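Enquirer: here is a sequence together with a model predicted from it:
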Amino acid sequence: MNPNNPLPANLFRRQDETPDAEFYHHPRFVTHIDDRAIAAVTQLYREYFPPNTDLLDLMSSWVSHLPAEVPYRRVVGLGMNKAELAANPRLESYVVQDLNQQPALPFADAEFDGAAICVSIDYLTQPVAVLRELARVLRPEAPLVITFSNRCFPSKAIAAWHALDDRGHLALVQQYLIAAGGWHAIELFDRSPLPPGRSDPLFAVVARKKAA
């Protein structure tokens, strides 16, 4: 068993195992959840990311859904498509990196005050390794906000994601964090806009970096 991914390998198989760099080569200037679900993401960021802090937007794109009225000291993005990242007005800087090929993050220990993964956790084939790295680069008690819906690129989402329902997805992400270590105060949320069925659902797992 791979110590960087202690969960069974068959959970992380995908319908399309061609290199992700090929799949994400062309920019997609679209949003992957609807406006009401995006608003729910933004509200979570208001609640967990204080102003004037250093944030990491992991698996980022051309929009970060951060609240427009909140100033942050620095926002760094890491994603797969250079054109999308370059178009994101909230990013001070960005890194193009395939986390499924290289889960190690190119950042210093305790560099950030918070991190976000928005509607992308279902594509990670080495999520435990990535979350372990995130714990390394966050400062003690810094929040990690992971959000997801019921929409995805089916061919690139892992087998476990397809096999589970919404509650199962929450439990799976919680298990990733436990397996990674370095996290505590894990909270599971259903932030789906009301009334149900009129917009995309929105779920979140929030955890904090353990103090040394």
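Expert: All right, it came through fine.
Enquirer: from now on I want contacts and neighbour counts done on CA atoms only, so please keep to that.
Expert: Will do.
Enquirer: show me where the chain has strands.
Expert: 54-60, 74-79, 93-96, 114-118, 143-148, 183-190, 203-209 (DSSP state E).
Enquirer: can you put those in TSV and add mean neighbour count and distance to residue 26?
Expert: Compiled in TSV, the strands of the chain are given as follows (neighbours: other C-alpha atoms under 10 Å; distance: least, C-alpha to C-alpha, whole Å):
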stretch	mean neighbour count	distance to residue 26
strand 54-60	24	15
strand 74-79	21	13
strand 93-96	17	13
strand 114-118	24	20
strand 143-148	25	23
strand 183-190	16	32
strand 203-209	23	28
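Enquirer: also this one, for the comparison:
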Amino acid sequence: MNSSNNPFPPNTFRRQDETPDANFYHFPRFVTHIDEGAIAAVTQLYREYLPAGGAVLDLMSSWISHLPEEVAYGRVVGLGMNEQELRANPRLSSYVVQDLNHAPTLPFVDNEFDGASICVSIDYLTQPVAVLRELARVLRREAPLVITFSNRCFPSKSIAAWHALDDRGHLQLVAQYLQASGGWHQVELLDRSPNGYQSDPLFAVVGRVAL
């Protein structure tokens, strides 16, 4: 990103492991990256924000999308890094294998989707402003984007800023991404952590397309 579009310090998006992401994600990981309580919180957010019957984009997707089982969507498209994981995802109508850190332009037409999600993956993006600008393009006006995250990650692939911030800082950082990318409004910063100390925390930033 050039300086006119990037309000972040130069080292914000550095990572411990700068080898190609395609190598890291070459082998499938059929595991969940947050526990059941946090997953339920993600599903509830999708129940509240993603429109039933609509076309939904599951960005940075894998073998499970955490969408509510009782809700039917017109179409669910997944974009992720591992084809085996995407192929195994029962909620996807179709999928695209793409490394957003290498190619942040989304292969979809303008105003194609009614909602989108990024689940526990925003911390891996090295060009988040470019990706969120693209999301504003492919979503319809007022369509929601639900970005969720916890305190778990692959440390070597998370950006430096993520490691430097606490939970509240993560919320503010993702909100800054949306502001810097333009085209978003009604941004909400949410703590949806399940009650009890045994569950993973769950946070969300939700925005709507204002274009």
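Expert: Received, thanks. Just so it is clear, the structure is predicted and the values come from calculations on it, not from any experiment.
Enquirer: export the strands of structure 1 to CSV and append columns for distance to residue 30 of structure 1.
Expert: Shown next, in CSV, are these (distance: least, C-alpha to C-alpha, whole Å):
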stretch, distance to residue 30 of structure 1
strand 54-60, 13
strand 74-79, 15
strand 93-96, 19
strand 114-118, 14
strand 143-148, 16
strand 183-190, 24
strand 203-209, 20
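Enquirer: out of these, nearest to residue 5 of structure 1?
Expert: Minimum separation from residue 5 of structure 1 across those (C-alpha to C-alpha) falls at strand 183-190, 16.1 Å.
Enquirer: what comes into contact with that closest one?
Expert: Strand 183-190 of structure 1 has contacts (C-alpha atoms under 8 Å, 6 or more residues apart in numbering) with 135, 170, 174, 177, 202-210.
Enquirer: also stretch 118-136 of structure 1?
Expert: 4-6, 12-13, 32, 41, 58-60, 99-100, 103-105, 109-110, 115, 145-149, 152, 156-158, 161, 176-177, 179-183, 209-210.
Enquirer: same question, stretch 164-174 of structure 1
Expert: Applying C-alpha under 8 Å, 6+ apart, the contact partners of stretch 164-174 of structure 1 are 149, 150, 161, 186, 188, 203, 204, 205.
Enquirer: burial of the first one, as a residue count?
Expert: Put plainly, it is residue 149 of structure 1. By other C-alpha atoms under 10 Å, the residues close to residue 149 of structure 1 number 22.
Enquirer: the most centrally placed residue in structure 1: what's it in contact with?
Expert: The residue lying closest to the centre of structure 1 (C-alpha atoms, centre = their mean) is residue 117, at 1.6 Å. Listed by C-alpha under 8 Å, 6+ apart, the contact set of residue 117 of structure 1 reads 57, 58, 59, 60, 144, 145, 146, 147.
Enquirer: out of these, who's nearest residue 27 of structure 1?
Expert: Nearest to residue 27 of structure 1, judged by C-alpha to C-alpha, of the contacts of residue 117 of structure 1 is residue 60 at 12.2 Å.
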